[in-house]
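Q: attaching a predicted model along with its sequence, questions to come.
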Amino acid sequence: MVSTPQQIKDLLGTPPTEIKPGQWLELFTFFGNLAPLWFCEQAVRLMEAEANWHFSSPQLPQDRGSCWIVMALHAPDKYPVLRPAFVLPLQWQRREDKDPRLPPKLQALADTVRTELAINFKQAEYRQWNLFLHPNFAPSADQPDFSAWDDQLSFESGWVALAGGLYLAQNDGQPDEHVWVSARWDSKNGIRRVGHLPEKLALARKFGVRRFYIPNEQDNEVPSEYQDIVCKLRQASSNLPDVLSEYLSSLDVRPACSPQDEESFQRCVSWYMRQLRPSEHFEYYCECLLPYLSCKLRNQWQTNYPACQPQVLVTVLSQSWNLALLVPRVFAVTKCVFLYTPHDRIIATSVDTVRNLLRRFTDISDARWLPFHDETMVATFRQLEVWQECPPEKLLVDITPGKKPMSLHLFSAAPMGSWILYVDSKQTNGRPVPGSEKLVCWRRE
């Protein structure tokens, strides 16, 4: 019987037809459920026959901390029982010890991932996680033992995959088994090239992968039959959160929309707050969070401020664009005046998006967009036509968005008797947390 790691390696270099009775069973004992991910179909059938076992269709894990590295053989002919490319399922676990079964080079790579994420996301908690073989694919506490496989396996192309798994582990996300990546990372130069993309993409196709992220510059290396699943990671940038944002969003399984209770709503909130570029998720906010949230706040408004029955909203459009949708929906106003700063590129580019979303997700029939500049702000606010067009008691002036001088001058310009609104909320990393909002209303006197 084969027993040593070296003998296992030798067997991998043996043609399937030359492996002797009993040796398939030894390979089965060593690799366990990892076998269908690593071995060619002929080898899997022979292993099943000798072990009197049937492997179920391989499915990558999706529990917290799960991740997987896609690797390829430099010389496939040397290992005829293996696939040209294969997957190593791993899991980040919050524990102090390390997995002795993993090769030292992989452990070292995991250390760099933890360090980079702790620095770039400014969270020391990333250092509390260590990398392990995923328990679903480990037949025992000491098998499979890859600790002496540094010379046979290369892991650098799995850097981004490890980073994605760790980010979701720390932030309680669930990875999507149909989103893969192969890319190296350099702290100075960012995303780096990888090898054997055709082999890795062929494997991804067999596993039903929908998105496979690769370095942008390697797009020309992708065979035409795999172009439909390839997505590109931006290169020439060392800003890790910015580079990974799209991949992390794709990897993070979205909870079902239309939450019916607080628990399902909080799952949607958690996904939304994990996104590194919330401005790219207008649709998700409107479809999955806005209906439940607006209903919740409408109940608070009608309970605490029944005398406030506005018809017109006046507010500033800021980078907290969600308020431009939330407040009109809560108070069911039909007319809005949005003041915005055209010199702010982010604000200016969001005007069309917010305008479109207002048409789709609110009952506003009349929306006015008025630009202003810092030097003309006071005059612009004081001379708004809406002050004369609408009775004060039907005006709702939201002073929440915008910089403090904007809020102050808008409050000062509001007519006596109008309703003033401030939406208080908890903040995480400078972002309001949906569901934490509290309405504060009072009459201008």
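A: Received it, and whenever you're ready, just let me know what you need. Numbering: from 1, shown residues only.
Q: rest of the way, CA atoms for contacts and neighbours
A: OK.
Q: now do the SS call for A110.
A: Under DSSP: H, G, I helix; E, B strand; the rest coil, the three-state class of A110 is helix.
Q: scratch that, W92
A: strand.
Q: pretty sure it contacts R114?
A: No - W92 is not in contact with R114 according to Cα atoms under 8 Å; the separation is 10.3 Å.
Q: what segments of the stretch 251-400 of the chain are helices?
A: Ranges of helices within the stretch 251-400 of the chain are 262-274, 282-284, 290-304, 322-331, 345-361, 377-382, 386-389, based on DSSP state H, counting those that start in this stretch.
Q: now those as CSV including mean neighbour count?
A: Listed next are those as CSV, based on neighbours: other Cα atoms under 10 Å:
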stretch, mean neighbour count
helix 262-274, 17
helix 282-284, 14
helix 290-304, 17
helix 322-331, 21
helix 345-361, 14
helix 377-382, 17
helix 386-389, 13
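Q: and here is the other one:
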Amino acid sequence: MNDSSLPRGITAWRGSLLYFTDDPGRAEHATRWHEDGLLVVEDGHVKAAGDYAALAATLPSEAVVQDRRGKLILPGFIDTHIHYPQTDIIASPAPDLLPWLNTYTFPAESRFRDVGRARETARFFLDELLRCGTTSAMVYCTVHPESVDAFFAESEARGTRMVAGKVLMDRHCPDFLRDTAEGGVRESEELIRRWHGCGRQMYVITPRFAPTSTPEQLQLAGELARAYPDVFIQTHVAESQEEVRWVKDLFPDARSYLDVYDGYGLLRERAMYAHCIWLDDDDRGRMTASGAAAAHCPTSNLFLGSGLFNFERADAAGMHLSLATDVGGGTSFSMLCTMNEAYKVARMGGTYLPARRMFYLATLGGARSMGLEGVIGGFAPGCEADFIVLDPKATPLLARRTAQTDDLEELLFALAMLGDDRAVAETYIKGELACAQTTPEP
């Protein structure tokens, strides 16, 4: 294990490695599984990943090897749609999306002008993500620039790669949350200049959804997106039927809800559209052609009774897909719990969702949908070393079930159906331990 030509400062983790090179639902040989594997990290980036037998001899003599045999090592989860100001209203009852917004969401978000409240919530939110194995996320703040500053400051302190933005909302909302078309976009541009590319922080232009932005605000948001093509876009589309009818009344000249955004230049690569339940095939084709992606949010869709995402039609169109918790409409920060619900949504729609694909959607699928493949979500050389260690014996039931598994698919399926935050033994950010359920062994 001596090779003086190799760089120093290398750390490696030995365990069962899982990662993906493509969508297992659409491509053969997309899964990479090394039952006795080695992940080699140098200066916070992946240097190599593969079989232990092949890589061990390449390590310099002073390299530290962390032994995680019996556990799974995989890229950190990526949550492509989540609201940090809604942390405290998770599990709030309401009969539908729009009443839920008015009763719980808007009052909760009004408090985020207070920097102290925003910082404290951001700290809890980021710690909860890391505890659940989520190392990157696309995050909604509130209309207040202070909420964005607070979130990015906390993320920067942890070294996490986060994408976040100020909500744009200049109509059909309480006065205490209303910005203006010009003022909201101007504040967004100031935040882009302050935070986009600052360390690992990245900015996303964030119209809440079409009904709460005037045509003027959407037009200015589209112009901002054209001026900053490497910045992200996020919003909601076709979540509930009532919402779709409302958009039709507000934008009668648009062919569809998605067409509203397309008309203002908001449909492009690095654009993330949450829900996408009530789209038609023309909409799905336009999303694919534009490079925009869908964030599937099964727990919130079920919680609010919004509808079932159609995997069959999305796959037929070739849409970019990812998985998201949508806290606080979603009921768990855990991407494993979210996989559980995604599987059931797919089955109710007549589609079988293999476990491999669920894990892909929560890792490389999220990175690819965000245009960050090769940066996060995988173990290709040069990727940032954000990864997690899953314990298949984390609970008595999980241990009993996984002891009976015969192959990788069955093991992953058990983790997706029975796992939660307790299954995430450790979370690493750029090769450094960020969270552990118990004190890890060396």
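A: Sure, I can see it. From a predicted model like this one, the values you see are computed outputs, not experimental measurements.
Q: what's the TM-score once they're superposed?
A: The TM-score (TM-score structural alignment, normalised by the length of structure 2) is 0.26; 181 aligned residues with a Cα RMSD of 6.7 Å.
Q: now distance to V181 of structure 1 too, for the helices of the stretch 251-400 of structure 1, in TSV please.
A: Formatted as TSV, the helices of the stretch 251-400 of structure 1 follow (distance: least, Cα to Cα, whole Å):
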stretch	distance to V181 of structure 1
helix 262-274	19
helix 282-284	24
helix 290-304	32
helix 322-331	32
helix 345-361	30
helix 377-382	48
helix 386-389	53
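Q: correct me, but A295 of structure 2 touches N301?
A: No - when contacts are counted by Cα under 8 Å, A295 of structure 2 is not listed as touching N301 (11.5 Å).
Q: what residues are shared contacts of the two?
A: H275 (Cα atoms under 8 Å, 6 or more residues apart in numbering).
Q: for L12 of structure 1, which of the helices of the stretch 251-400 of structure 1 is the nearest?
A: Minimum separation from L12 of structure 1 across the helices of the stretch 251-400 of structure 1 (Cα to Cα) falls at helix 262-274, 41.8 Å.
Q: which residues does Q201 of structure 2 contact?
A: 152, 155-156, 160-164, 195.
Q: are we agreed that M358 of structure 2 is in a helix?
A: Yes - counting by three-state DSSP, M358 of structure 2 is part of a helix.
Q: which one is it nearest to, not counting chain neighbours?
A: Of all residues not flanking M358 of structure 2 in the chain, M339 sits nearest, at 6.0 Å (Cα to Cα, 6 or more residues apart in numbering).
Q: the one you found in helix, strand or coil?
A: M339 of structure 2 falls in the helix class when you classify it by three-state DSSP.
Q: Three-state assignment for C67 of structure 1, please.
A: Taking three-state DSSP, the label given to C67 of structure 1 is strand.
Q: picking that back up, may I ask which two of the contacts of Q201 of structure 2 are separated the most?
A: T160 and W195 (13.4 Å).
Q: out of the helices of the stretch 251-400 of structure 1, nearest to V337 of structure 1?
A: Closest to V337 of structure 1 of those, according to Cα to Cα: helix 386-389, at 8.0 Å.
Q: which of the residues in the lengthiest helix in structure 2 are buried?
A: In structure 2, taking DSSP state H as the definition, the longest helix is helix 115-131. Of the residues in helix 115-131 of structure 2, 115, 118-119, 121-123, 125-131 count as buried by neighbour count, 16 or more other Cα atoms under 10 Å.
Q: so which of the residues you listed comes closest to T80 of structure 2?
A: Distance to T80 of structure 2 across the buried residues of helix 115-131 of structure 2 (Cα to Cα) is lowest for L129, with 12.3 Å.
Q: measure the closest one to R158 of structure 2 for me?
A: 12 Å (Cα to Cα, to the nearest Å).
Q: same for the helix or strand where V160 of structure 1 lies, what does it pack against?
A: In the assignment (DSSP states H and E), V160 of structure 1 maps to helix 159-170. Judged by 3 or more Cα pairs under 8 Å, 6 or more residues apart in numbering; DSSP states H and E, helix 159-170 of structure 1 is in contact with strand 66-72, strand 85-93, helix 104-120, strand 179-181, strand 184-186, helix 240-251.
Q: any chance of the ones you listed in TSV, plus mean neighbour count and distance to L162 of structure 1?
A: Below are these laid out as TSV (neighbours: other Cα atoms under 10 Å; distance: least, Cα to Cα, whole Å):
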stretch	mean neighbour count	distance to L162 of structure 1
strand 66-72	25	6
strand 85-93	22	8
helix 104-120	17	7
strand 179-181	27	10
strand 184-186	18	10
helix 240-251	19	11
